[in-house]
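# Sequence and predicted structure below; questions after.
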Amino acid sequence: MEKIQKIKGFADILPRDAQVYDRLEQTAKRVFAQYGYKEVRLPILERTELFSRSIGEETDVVQKEMYTFPDRKGRSLTMRPEATAGVVRAYVENGLHAQEELSKLYCAGPMFRYERPQKGRMRQFHQIDVEAFGSPSPYLDAEMLFMLAQFLTELGLQDLTFELNSLGCSAPDCRPAYNDALNEYFRGFDGGQLCEDCLRRKLTNPLRVLDCKVPACKELTRSAPKISDYQCQSCRDHFSTVTALLDAGGLNYTLNPRLVRGLDYYVRTTFEVTSGKIGAQSAVAGGGRYDGLVKTLGGPDLPGVGFACGMERLAMLMGECAPEAPDFYLAVLGEAGLHAGLLLTQKLRAAGMTGECALAAKSAKSQMRQAGKSGARFCLILGDSELEAGTIVVKDMTAGTQDTISQDSLLDHLRK
């Protein structure tokens, strides 16, 4: 019978890799809690409209990458391609805005995008997502960036670059004026110069052209107008406060006027964290402010800011974590000891120890080999003579020493 294999772009996360993901999540829980953030857990499936309204109809995510299908009643459903829209939906639907002035939330889990699988980018990928609702303050932006930097530092990551930009707002003398300038700049470019996607983007949302990764398009946009020259005074003041706080707090960053992110809902502060160690897909985290999104999704007109971290890319930078060594492995050298060995193992586990017990009475050599593979600190040996005398042999796998002690004193001996 033909072997069934996993779907292209989907990966098995095996025990050693799962330890890295667990460390990511546990570090996130600890660091984010220091800043007052609380965990939410959200559905993987959402109504398609949630993403078309929030991310933007003209984005590559909505146009090309979503896993969308009708359910049995003909309703269009989508496997979430990102987390922010779902968190906003939950925030509005559950009335959190009426319960607290400032909501600080985070979640983690799988996301889905139909795109070409490559190093650090899969069709099922995992994100840690952080969102804060209710405050327009640049101090919240800066605090979030400090929190992100602390999280990445506590993971042991180095040589990361923080890139910042401000995308302005909807005031007529701000982003709309910049869009007009881009329209004028791109007017003369045709299909021989821009890729097919950018020909469409320049008509529907010229800001998206700046996000294109095609080398020819990147080169053509190098001389495009900069958004910093088209911002209202309020947006200038907001961004200067953010950068002044980061300067005072010692967070190094680079200003990138081309940084627009891939989603339409961002305004004002926008940021990305990149690494040169993981190839072309260099972004490991990114986010920004989205002050109109809550209203767009049916909630009150409240501001928001957030970021997401790609767990696959963070895991690549972290490398393998050393597996946590168990305390013991109990080798049983005779059939009569299997019963007592398993019960003794349960007693040690109940006292907080970690370890395994042999389930068959194999040779001493094979069981010592298994104890070595397990990485256990101690190998406990229970043979017929030890069973009769009420003793057990304790072999220190690090020091190479060996003692025979009573079973009653085993727990104290291991703890010492």
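Done, it's in. Residues are numbered from 1 along each chain as shown.
# For the rest of this, base every contact and every neighbour count on C-alpha atoms.
OK.
# what about stretch 39-51, distance to the chain center?
Taking the mean of its C-alpha atoms, stretch 39-51 sits 16 Å from the chain's own mean (Cα atoms, centre = their mean, to the nearest Å).
# And the contacts of that stretch?
29, 62, 68, 75-80, 85-87, 89-90, 105-108, 110-111, 297 (Cα atoms under 8 Å, 6 or more residues apart in numbering).
# So which of the residues you listed are in helices?
Secondary structure assignment (DSSP state H) places 29, 85, 86, 87, 89, 90 from these within helices.
# Could you check how many residues crowd around the fourth one?
Other residues near residue 87 come to 23 when the count uses other Cα atoms under 10 Å.
# who touches it in this structure?
42, 131.
# What is the helix or strand residue 243 falls within packed up against?
Counting by DSSP states H and E, the element that carries residue 243 is helix 233-249. Under the contact definition 3 or more Cα pairs under 8 Å, 6 or more residues apart in numbering; DSSP states H and E, helix 233-249 sits against helix 138-154, strand 267-275.
# Can I get the ones you listed in CSV including distance to residue 115 and mean neighbour count?
Converted to CSV, the helices and strands packed on helix 233-249 look like this (distance: least, Cα to Cα, whole Å; neighbours: other Cα atoms under 10 Å):
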stretch, distance to residue 115, mean neighbour count
helix 138-154, 27, 18
strand 267-275, 20, 23
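# Got another one to weigh against that:
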Amino acid sequence: MELIKAQKGTQDLLPVQTEKWQVVEDVMRSEAKIHGFGEIRTPVFEDTRLFQRSVGETTDVVQKEMYTFNDKGDRSITLRPEGTAGAVRAVLEHGLYNEGLPQKLYYFTSCYRYENTQAGRQREFHQFGLEMLGAPSPMADAELIGIAKSIFDRLGVRNLKLEINSIGCPTCRAKYHEALRAYFSGYKDQLCDTCLGRLERNPMRILDCKSPVCSKITEGAPRMLDYLCDDCKAHFESVKGYLDAVKIEYNVNPSIVRGLDYYTNTVFEFVSNDLGAQSTVCGGGRYDGLVEEMGGQHMPALGFGLGMERLLMIMDKQEIEFPEPETCDIFIAALGDAAKTEAFKLSHSLQEYSIIASCDINDRALKAQMKYADKIGAKYMLVLGDNELETKKAIVKNMKTGEKSKVDLSKDFVEQFVILQTKDEDDIAF
């Protein structure tokens, strides 16, 4: 029978990999909590209109990449291509804005986009995201950027460059669109079909085109920074001032527009040279009009998404060390039915005190049990047989040093084992 394999663009994360993911997630969760963010979890699929309205119908995501289908009720459903839209929908649906502003949310989420797979770009990928709703101050922009940087610093990630830009508000962007249309109209015979369709509806999307020809044309396009209104200029200057105040280095990159339509004003990316063409590991910015676009009251907001796969790739390339994964503290081998029952009881009592204990559940011979204990990296081993049950005496062996210690099975075994562990740790430290 043919073996069914994982779908193209997806991957299995095995225990040796998830140990690393958990280390990274713990740092992210810790940093989010330090800054007052609470976790939110949203459904993996939503009404297709949610993403059409929020992400933008002229984006590559909506036009080319979404996993969209009709369910059995003939409703158009889409697997989430990003995390912000679902989080904002949940805030509106459940009235979280009534609980005080700003609302600070974080999430770990899987996202789905149908695109060509390559290193750092999968059809199912994972993000850590922060969203802050009801925060108009440029200080919020700097705080969000600072959280991302702090995560990278705590993980020991090196050689990341922060690039920032402002793409203005709807007022100043309207003038910028006119300038873009005038510029790109001179290249109509060279633009790809997709960008020709964007020329009238949303010319800024041309700046995000991955076509080599269109990318070359955009190099000479007008810059949004030259069209910012006074308010947007002041906001951007304040963001830079706050970043300067906490000594976060940045580079102003006028070409950053981000790939989703809901962004306004500040946009930013953390980029790495260790990823090749897929250089962005974290990106985000303001989306001051999104809440209103989705049916709520006007509410300034901002957020970012950090790609888990790309971050782990960078850490691997930079050979960043991870803590050794926790292994079995003690394996209790048993010979005979009575010994198996006792091994099960001892294991259970140890586990109640959060000690990683295991015993044989496969009816293996003693030699096979010892081999298994070695495979799972057991630090100690205890062998139970008829003699040990009768005398109530047993030997615990330190698998690293070979040292053997006597234990009294008629007394509290958990206490004896904890004392033994502590003694051995003190010896090692000494």
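In hand now; what should we look at? Worth saying up front: this structure is predicted, and the values here are computed from it rather than measured.
# And the TM-score between them?
Here the TM-score for the pair of chains, by TM-score structural alignment, normalised by the length of structure 1, is 0.95; 413 aligned residues with a Cα RMSD of 1.7 Å.
# which residue sits closest to the corresponding residue of structure 1 for residue 211 of structure 2, ignoring its sequence neighbours?
In the superposition onto structure 1, residue 211 of structure 2 corresponds to residue 214 when matched by TM-score structural alignment. The shortest distance from residue 214 of structure 1 to any residue that is not its chain neighbour, by Cα to Cα, 6 or more residues apart in numbering, is 7.5 Å, and that residue is residue 195.
# Could you measure from that neighbour over to residue 206 of structure 1?
Plainly put, residue 195 of structure 1 is 13 Å away from residue 206 of structure 1 if you go by Cα to Cα, to the nearest Å.
# The two: which has the busier surroundings?
Shown here are residue 195 of structure 1 and residue 206; by other Cα under 10 Å, residue 206 has more neighbours (22 against 17).
# What distance do you get for that one to residue 372 of structure 1?
Distance from residue 206 of structure 1 to residue 372 of structure 1, by Cα to Cα: 61 Å.
# what's near enough to touch residue 31 of structure 1?
Shown in contact with residue 31 of structure 1 (Cα under 8 Å, 6+ apart): 147, 150, 151.
# One more: residue 126 of structure 2?
Applying Cα under 8 Å, 6+ apart, we find residue 126 of structure 2 in contact with 108, 109, 110, 111, 307, 308, 309.
# which SS state does it fall under?
Residue 126 of structure 2 carries the three-state label strand when classified by DSSP: H, G, I helix; E, B strand; the rest coil.
# Residue 286 of structure 1 now?
Using three-state DSSP, the structure places residue 286 of structure 1 in strand.
# Can you give me the neighbour number for the corresponding residue of structure 2 for it?
Using TM-score structural alignment to pair residues, one finds that residue 286 of structure 1 aligns to residue 283 in structure 2. Residue 283 of structure 2 is flanked by 24 other residues according to other Cα under 10 Å.
# Does residue 283 of structure 2 touch residue 272 like I think?
No. Taking Cα atoms under 8 Å as the definition, residue 283 of structure 2 is not a contact partner of residue 272, at 12.0 Å.
# how many neighbours does residue 41 of structure 1 have?
13.
# picking that back up, now for the helices and strands packed on helix 233-249 of structure 1, which one comes closest to residue 351 of structure 1?
Closest approach to residue 351 of structure 1 among these is made by helix 138-154 (30.7 Å; Cα to Cα).
# Give me the helices and strands touching the closest one, please.
helix 15-34, helix 233-249.
# Ok, which of those helices comes nearest residue 364 of structure 1?
Per Cα to Cα, nearest to residue 364 of structure 1 of these: helix 15-34, 27.4 Å.
# need the next SSE after the closest one, C-terminal direction.
Next along from helix 15-34 of structure 1, by DSSP H and E: strand 38-39.
# all helices for the stretch 151-300 of structure 1, in order.
Assigned by DSSP state H, counting those that start in this stretch, the helices in the stretch 151-300 of structure 1 fall at 175-186, 196-204, 215-220, 233-249, 293-296.
# Comparing those, which comes out most buried?
With neighbours defined as mean count of other Cα atoms under 10 Å, these peak in mean count at helix 293-296, which reaches a mean of 20.
# which residues sit in contact with the nearest residue in space to residue 304 of structure 1 that is not next to it in sequence?
Nearest in space to residue 304 of structure 1, with sequence neighbours left out and distances taken as Cα to Cα, 6+ apart, is residue 133 at 4.4 Å. Shown in contact with residue 133 of structure 1 (Cα under 8 Å, 6+ apart): 102, 103, 104, 302, 303, 304, 305.
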